[in-house]
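Peer 1: just coords:
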């Protein structure tokens, strides 16, 4: 088995695993707040407490995965094209 065929096999395996992940769990944690919904700030004693709502997810704590977003776009184009 050559290096190219091994790389192609690895890429196809990774793609299938990511597609399965997007099908099972279409939403992931927000990258900015790491799924908390707000930024953590420290008070004067050094204790962590919730701060302002996350500007990226607006406190929803979740984001849609890139693969699921692409699937939604493709299915929308297919639906509007077959009407």
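Peer 2: Noted; the coordinates are in hand. Note that the structure is predicted; figures quoted are calculated from it, not measured.
Peer 1: Only C-alpha atoms from now on, for both contacts and neighbour counts.
Peer 2: Will do.
Peer 1: Contacts for the strand or helix carrying residue 50 next, please.
Peer 2: According to DSSP states H and E, residue 50 maps onto strand 48-53. Outside strand 48-53, the residues that touch it by CA atoms under 8 Å, 6 or more residues apart in numbering are 37, 38, 39, 40, 41, 42, 43, 59.
Peer 1: try 10 Å this time
Peer 2: Residues outside strand 48-53 that contact it (CA atoms under 10 Å, 6 or more residues apart in numbering): 33, 36-43, 58-61.
Peer 1: One more to weigh against that first structure:
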């Protein structure tokens, strides 16, 4: 049981390292060519829009988690034009 858990953790750590090092992978629809053959004409791939690469699922999860953390922990910017001796009441 411990060996299986260790294997799963090492696999997830390896995939996280892969997503950090190479966040983009070849498109699965066009196999990284950027074009699809439709009948006798070539068209841009609808999935990757001709860019040939897609964002990995793990990288998309990392980006979403970072955005959620940023939105929940960071406060809006404070105004810098206020002075310490300024009071809003007379």
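Peer 2: Noted; the coordinates are in hand. The structure presented is a predicted model; accordingly, all values stated were derived computationally and were not measured.
Peer 1: that older thread, buried sites along the strand holding residue 50 of structure 1?
Peer 2: residue 53 (16 or more other CA atoms under 10 Å).
Peer 1: Over to stretch 29-40 of structure 2?
Peer 2: So for stretch 29-40 of structure 2, counting by 16+ other CA under 10 Å, buried means 30, 32, 33, 34, 35, 36.
Peer 1: any idea how far residue 23 of structure 1 is from residue 70 of structure 1?
Peer 2: Applying CA to CA, to the nearest Å, the value for residue 70 of structure 1 to residue 23 of structure 1 is 12 Å.
Peer 1: Show me which of the contacts of strand 48-53 of structure 1 is closest to residue 13 of structure 1.
Peer 2: Using CA to CA, residue 61 is the member of the contacts of strand 48-53 of structure 1 that sits closest to residue 13 of structure 1, with 29.3 Å.
Peer 1: The closest one: neighbour count?
Peer 2: 21 (other CA atoms under 10 Å).
Peer 1: Trace residue 48 of structure 2 over to structure 1, please.
Peer 2: Using TM-score structural alignment, the equivalent of residue 48 of structure 2 in structure 1 is residue 57.
Peer 1: May I have the residues that are in contact with its match?
Peer 2: 29, 30, 31, 32, 33, 35, 36, 37, 38, 63.
Peer 1: Give me the subset of these that lies in strands.
Peer 2: 29, 38, 63 (DSSP state E).
Peer 1: Just put the residues you listed in TSV and tack on distance to residue 3 of structure 1.
Peer 2: Compiled in TSV, these are given as follows (distance: CA to CA, whole Å):
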residue	distance to residue 3 of structure 1
29	35
38	45
63	36
